[in-house]
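>>> Build me a model from this:
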Amino acid sequence: MIQQFIELGEGYGDVYELCELMKTNKHRISRTIIFTATEGEKKVASIAAVFNPVGESKFTPIYICREGIPYSAEKPSKRLEIFKETVNSLDQLLITLDVKHSSIYAEKDLYYQYLIGILRLYHYIPSLH
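This is a model prediction of the structure:
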């Protein structure tokens, strides 16, 4: 089984693209997630959607808009609101996880391995068999 992050950008267009992927593939959505992280004084969010494999495929795509969204409980970002509205309209459970910021990893692939480890630990994605 291959579980891989597919990174979209962090702008409005990318959030709309992720939401459209979710709407057109709603039957494949496994999980929807907000990852929050702190770098210095700034708290940021990544939004992600985990899709089930297609047919006999062993590929689990995890689409993500990484760390480009400011995160604040007092004043929610419009991009987060758009994502949350889409998740609610699709009757999905939204999971929020506080994780380490990607800047502490030497390579982006190591960061994604860290996130995959967390998702497996909490059984949000299947472990490798």
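>>> For the rest of this, base every contact and every neighbour count on C-alpha atoms.
Will do.
>>> Roughly how far does the residue nearest the centre of the chain sit from residue 129?
In the chain, the residue lying closest to the centroid (CA atoms, centre = their mean) is residue 48, at 1.6 Å. As for residue 48, its distance to residue 129 is 24 Å (criterion: CA to CA, to the nearest Å).
>>> Equivalent analysis for residue 36, please.
Residue 36 is 29 Å from residue 129, where distance means CA to CA.
>>> ok, the two, which is more surrounded?
A direct count of neighbours by other CA atoms under 10 Å for residue 36 and residue 129 places residue 36 higher, at 22 against 4.
>>> Does that one lie in a helix or a strand, and which?
Under the criterion of DSSP states H and E, residue 36 resides in strand 29-39.
>>> could you say what helices and strands the following helix or strand past that strand packs with?
As assigned by DSSP H and E, the chain's next helix or strand after strand 29-39 is strand 42-51. Secondary-structure packing of strand 42-51 (3 or more CA pairs under 8 Å, 6 or more residues apart in numbering; DSSP states H and E): strand 29-39, strand 59-70.
>>> Alongside the first, I'd like the structure of this one:
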Amino acid sequence: MPQQFIELGEGYGDVYELLEIIKTNQERFHQAFILTSTTKEGKKVLSLAAALKAVGDSKFMPIYICREGIPFNEEQPTKRQSKFEAQIEQLNRKVVVVEIKHSSIFSEPKLFYQYLIGILRLNNYIPVLS
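Have a look, this model is predicted:
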């Protein structure tokens, strides 16, 4: 099953768009992710992502992501992170937290997203390519 990341933005107002996508596609919801990484300056940031099941015979799995625009603090989650987790809890599901490399070490976003798909497939969070 081919998967593709669809970037909504860096996690400011677009988090609310991601929440609406999850809410309106509850029957397609597959898995939610909090992807944490460290910038070159040593600051921890997170990305919020949600994978949806394929529609009909398409076999295409979209993974919507708000990439690396939200500060990460283990003790005090931000409002955006809390709202995201609450939305997933309403579906009686849990968010998967994954530590990843920051996208800045990749020469282009496409390579970063290929890396992420590999990580998510290896951990059986999304289906393998068929």
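>>> Give me the TM-score for this pair.
The TM-score (TM-score structural alignment, normalised by the length of the first structure) is 0.96; 129 aligned residues with a CA RMSD of 1.0 Å.
>>> returning to what we had before: the residue nearest to the centre of the first structure corresponds to which position in the second structure?
Under the alignment (TM-score structural alignment), residue 48 of the first structure pairs with residue 49 of the second structure.
>>> ok, its match touching residue 64?
Yes - assessed by CA atoms under 8 Å, residue 49 of the second structure is found in contact with residue 64 at 5.4 Å.
>>> Spit out the residues that contact these two alike.
Residues touching both residue 49 of the second structure and residue 64 (CA atoms under 8 Å, 6 or more residues apart in numbering) are residue 18.
>>> circling back to that earlier point, any idea how far the residue nearest to the centre of the first structure is from residue 98 of the first structure?
According to CA to CA, residue 48 of the first structure stands 13 Å off from residue 98 of the first structure.
>>> now residue 27 of the first structure
From residue 27 of the first structure across to residue 98 of the first structure, the span is 27 Å (CA to CA).
>>> Residue 85 of the first structure too?
Using CA to CA, residue 85 of the first structure is found at 21 Å from residue 98 of the first structure.
>>> cool, residue 25 of the first structure as well?
Distance of residue 25 of the first structure to residue 98 of the first structure, given as CA to CA: 27 Å.
>>> Can you give me the buried ones in the helix or strand hosting residue 17 of the first structure?
Taking DSSP H and E as the definition, residue 17 of the first structure sits inside helix 12-24. Under the neighbour-count criterion of 16 or more other CA atoms under 10 Å, helix 12-24 of the first structure has 14-15, 18-19, 22-23 buried.
>>> do the same with stretch 83-102 of the second structure
Under the neighbour-count criterion of 16+ other CA under 10 Å, stretch 83-102 of the second structure has 84-88, 95, 98, 102 buried.
>>> Can you get me the centre-to-centre distance for it and its chain?
The chain centre lies 8 Å from the centre of stretch 83-102 of the second structure; the measure is CA atoms, centre = their mean, to the nearest Å.
>>> What of stretch 121-129 of the second structure?
Distance, centroid of stretch 121-129 of the second structure to centroid of chain: 14 Å (CA atoms, centre = their mean).
>>> between the helix holding residue 17 of the first structure and strand 29-39, what angle do the directions make?
Put simply, helix 12-24 of the first structure runs at 160 degrees to strand 29-39, going by axes from the mean of the first three to the mean of the last three CA atoms, to 10 degrees.
>>> Roughly how far does residue 2 of the second structure sit from residue 51 of the second structure?
Counting by CA to CA - residue 2 of the second structure and residue 51 of the second structure are separated by 12 Å.
>>> Overlap of the contact sets of these two?
Counting by CA under 8 Å, 6+ apart, the contacts common to residue 2 of the second structure and residue 51 are residue 61.
>>> Thank you, goodbye.
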